[in-house]
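>>> Build the 3D model from these lines:
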Amino acid sequence: MANATALNFFYLTGLSHMSQRLRLLLFAVTSLCYAAILLVNGVLIVTIIVDKKLHEPMYFFLCNLCVNGLYGTVALFPKFLHDLLSKSHIISYFGCLMQVFVIYSYASTEIAVLAVMAYDRYVAICRPLQYHSIMTKCRVLWLVTFSRITPMICQGIVVIMTSKLQLCGSHINKLYCENWSLLKLSCGPTTTNSIVGFMIILFYLGHDLFIMCSYVQLVKLAFRSKEGKKKFTQTCVPHLLCLFNVTVALLFDLMYARYGTSSMPQSLRNFMAIQILAIPPLLNPIIYGLKLSKVQHSVLKCFRRKKG
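Sure thing, here's the model as predicted:
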């Protein structure tokens, strides 16, 4: 504990070995990616809010998914774009903890929203006659609240526990702050933090297990009839693609955080760090926009009105 220091800021070293020319190229690519994320999510959110035909539980949950995508990217892209053009890559202690909170709560909310959407699809296909009596406005509001508040409470606990640690270093070998990097800087034992983090991971793995179980039932029932098969293809395939997209991104990030070594190329480490906050928010609304005919028609109708 003798080497513990009161830190006011951290150094982010993920870009330290990148040339200026490569940074400028990455700045251009990242700017386009962020603009695309803002555009596709913004269009889908506005379309769902404006078009009364989309005022159904499934589309409210989709809107929640898009809002979460924008929420998560705010923690990374503005700071990352600034760092690409800056010589010093520092972040305040408070800013670092806020990044940890937003990024982790974003990832947890993503899984929670997908679990809620799986429940909605299960009720719609397996209990269609009871759908409207089950998915009432009150229950939809409760499910949306659950998918947003619970992750924030969980990650709030993680951040509070991390803030209590005494740290013996200020260099984070990543593009942004994340909890595992801060635990590595701790002067003392972090067993309690690791146990709590592991419990939260198990809690959200339970969400994944729920999604898988619900889809086993959906597949069994949906493929008994042509109508069920058609409904499954139209509304469940986009959800499965989004789930696959998020799961792969999270696995990459967890594998990198736990088992990433200095022997890995820095460019690969940077990609693994940023993909969880770039790929799902970009692809999720595109997948739903392409697969759901109601969304397609509503988006096209909105654009036609603007042109007219």
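>>> contacts, neighbours, all on C-alpha from now
Noted.
>>> what about the residue most central in space within the chain, is that helix, strand or coil?
When CA atoms, centre = their mean is applied to the chain, the residue found nearest the centroid is A107 (3.8 Å). Here A107 is recorded as helix under DSSP: H, G, I helix; E, B strand; the rest coil.
>>> can you map out the helices along the stretch 151-300 of the chain?
179-184, 191-222, 226-259, 266-274, 279-291, 293-307 (DSSP state H, counting those that start in this stretch).
>>> what's next to the last one, contact-wise?
The reference is to helix 293-307. Helix 293-307 is contacted from outside by 43-44, 47-48, 51, 54, 288-290, using CA atoms under 8 Å, 6 or more residues apart in numbering.
>>> so how far is G197 from K184?
Counting by CA to CA, to the nearest Å, the gap from K184 to G197 is 14 Å.
>>> higher neighbour count, these two?
Between K184 and G197, G197 has the larger neighbour count (other CA atoms under 10 Å), namely 18 against 15.
>>> Pull up the gap between the residue nearest to the centre of the chain and A273, please.
From A107 across to A273, the span is 13 Å (CA to CA).
>>> Equivalent analysis for S108, please.
For S108 relative to A273 (CA to CA), the value is 16 Å.
>>> excluding its backbone neighbours, what's nearest F252?
Sequence neighbours aside, M272 is the residue nearest to F252 in space, at 6.2 Å (criterion: CA to CA, 6 or more residues apart in numbering).
>>> Can you get me a residue count around that neighbour?
Using other CA under 10 Å, M272 is surrounded by 21 other residues.
>>> I'd guessed it sits against L254; true?
No. When contacts are counted by CA atoms under 8 Å, M272 is not listed as touching L254 (9.4 Å).
>>> before we move on, back to that, name all residues that make contact with the residue nearest to the centre of the chain.
Contacts of A107 by CA under 8 Å, 6+ apart are 72, 250.
>>> Please provide the structure for the following sequence as well, for comparison with the first:
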Amino acid sequence: MENQTFNEDIILLEGLKVSSQYSIPAFFLLLLIYIFAVVSNVSLVALVFMKTSLHQPMYLLLCNMSINDVFGATIVTPHILRDIFLPQSERYITYVDCVIQAFCIHLYAGTTHTVLMVMAFDRNVAICNPLRYTTIMTNKMVVKLSLWAWTTVLVLVAILLGLTIRLSRCRHVILNPYCDNASLFSLSCESVLINHIYGLGYTAFLLGSSIIIMSLTYLKIAAVCLRGKNKALNRKALQTCTTHLVVYIFVLLSALIIVVLHRFPQLSDHRKAAAVLCEVTLPAFHAVIYGLQIKEIKQRISALFFSCKMPQIKLK
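Predicted coordinates:
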């Protein structure tokens, strides 16, 4: 089988190894996290669009993150939930569906970094050049930055997967709970040197760019805050920047953990569990950190919640 071209269109996903006694708890845990992630992110986007006072660049850019999180969670989680109750020998996916899933997963992961870079640019302008903020961060600029964040990754990922689907296949088993580019080109017995080179270049470019931009942005912001004498302004800048920085560090650490675990085949089960948890929990974490840490959004949520009780109070 390994030395012959595998012409069938069916791929077997090894998936998570969950014992029967833990399958139901694992299913409901992942389901609850997924529902929370989708509902909280959709609510966050709806709140921003409903409240004209939140029609500001920072919140509009935040909507990109929430939409991307819903997209990323939906690509992976329903498939994982289905496979929990299936024996490993029956966890099949068509090759076309596998390619689509891999494309969407890489698009989600890459867009997370580019959106965070765009949000860093917004914070940089707001804190380091506040007098020109409204003239720089116009609605047109927000649209341009959002399009850049999505289309850049879209093109890079299209090339990434394009180099993979050109390969013939001689294997049909993916040792992963979901499809990604590395798993797809590992199905081939042809030379995948170009895939490795481009894949490493793509990863280095994306991670390197985000690390450099984040480092320069926050060094510049720190310098401005240290020179400034307005404590209230510095406190507000620290609050918004800390939220953004915490999210970025969490995203970066999640990616690095999975990359490191790839280097230890004996820890494949741990890598699969970490990959699934990152894909499912990151969207929920983003919604919580942004929804509960940003003062303006907390106030709007509290106002909406308590407004439901106001008519009853007036009747008394």
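>>> Can you pull the TM-score for these?
With the length set by TM-score structural alignment, normalised by the length of structure 1, the two chains reach a TM-score of 0.94; 304 aligned residues with a CA RMSD of 1.6 Å.
>>> For Q296 of structure 1, see how far away the aligned residue in structure 1 for P57 of structure 2 is.
P57 of structure 2 maps onto P57 of structure 1 when the alignment is built from TM-score structural alignment. Distance from P57 of structure 1 to Q296 of structure 1, counting by CA to CA: 17 Å.
>>> Which one's more surrounded, those two?
Neighbours per residue (other CA under 10 Å) separate P57 of structure 1 from Q296, with P57 holding more: 21 against 15.
>>> Can you tell me the closest non-neighbouring residue to that one?
Leaving out its chain neighbours, P57 of structure 1 is closest to V140 (CA to CA, 6+ apart), at 6.4 Å.
>>> tell me which residues in the helix or strand hosting the one you found are buried?
Using DSSP states H and E, the element containing V140 of structure 1 is helix 137-163. Neighbour-count burial for helix 137-163 of structure 1 flags 140, 143-144, 146-148, 151-152, 154-159, 162 (criterion: 16 or more other CA atoms under 10 Å).
>>> quick check: that helix aligns to which part of structure 2?
If you align by TM-score structural alignment, helix 137-163 of structure 1 falls on residues 139-165 of structure 2.
>>> ok, average deviation of that stretch from structure 1?
Mean deviation of stretch 139-165 of structure 2 relative to structure 1 after superposition (mean CA distance after the TM-score superposition for structure 1): 0.9 Å.
>>> Can you tell me what the residue nearest to the centre of structure 1 aligns to in structure 2?
That one, A107 of structure 1, aligns with A109 by TM-score structural alignment.
>>> And A6 of structure 1, by the same measure?
By TM-score structural alignment, A6 of structure 1 lines up with N7.
>>> Check which helix or strand that match maps to.
Assessed by DSSP H and E, N7 of structure 2 sits outside every helix and strand.
>>> on that earlier part again, go through the helices of the stretch 151-300 of structure 1 and name the closest to G72 of structure 1.
Ranking these by distance to G72 of structure 1, with CA to CA as the measure, places helix 279-291 first at 8.3 Å.
>>> For that closest one, buried residues please.
Buried, per 16+ other CA under 10 Å, within helix 279-291 of structure 1: 279-286, 288-289, 291.
>>> That one packs against which elements?
helix 20-50, helix 57-74, helix 226-259, helix 293-307 (3 or more CA pairs under 8 Å, 6 or more residues apart in numbering; DSSP states H and E).
>>> Quick check: next helix or strand after the second one?
Note on helix 57-74 of structure 1: by DSSP H and E, the next helix or strand toward the C-terminus is helix 77-84.
>>> ok, and what's touching the following helix or strand past that next one?
Of the helices and strands lying after helix 77-84 of structure 1 in sequence (DSSP H and E), the nearest is strand 90-92. Applying CA under 8 Å, 6+ apart, the contact partners of strand 90-92 of structure 1 are 8-12.
>>> again with stretch 29-49 of structure 1
54-55, 59-60, 63, 66-67, 69-70, 77, 81, 278, 281-282, 285-286, 289, 295, 298-299, 302.
>>> mind running it again at 7 Å?
Residues outside stretch 29-49 of structure 1 that contact it (CA atoms under 7 Å, 6 or more residues apart in numbering): 54-55, 59, 63, 66, 70, 281-282, 285-286, 298-299.
>>> how far does it sit from the chain's center?
15 Å (CA atoms, centre = their mean, to the nearest Å).
>>> And it, what's buried?
For stretch 29-49 of structure 1, using 16+ other CA under 10 Å, the buried residues are 30, 33-34, 37-38, 40-45, 47-48.
>>> Just give me the closest of the residues you listed to Q130 of structure 1.
I48 (24.0 Å).
>>> about what we covered before: give the contact list for the residue nearest to F252 of structure 1.
Applying CA under 7 Å, 6+ apart to M272 of structure 1 gives the contacts 252-253, 256.
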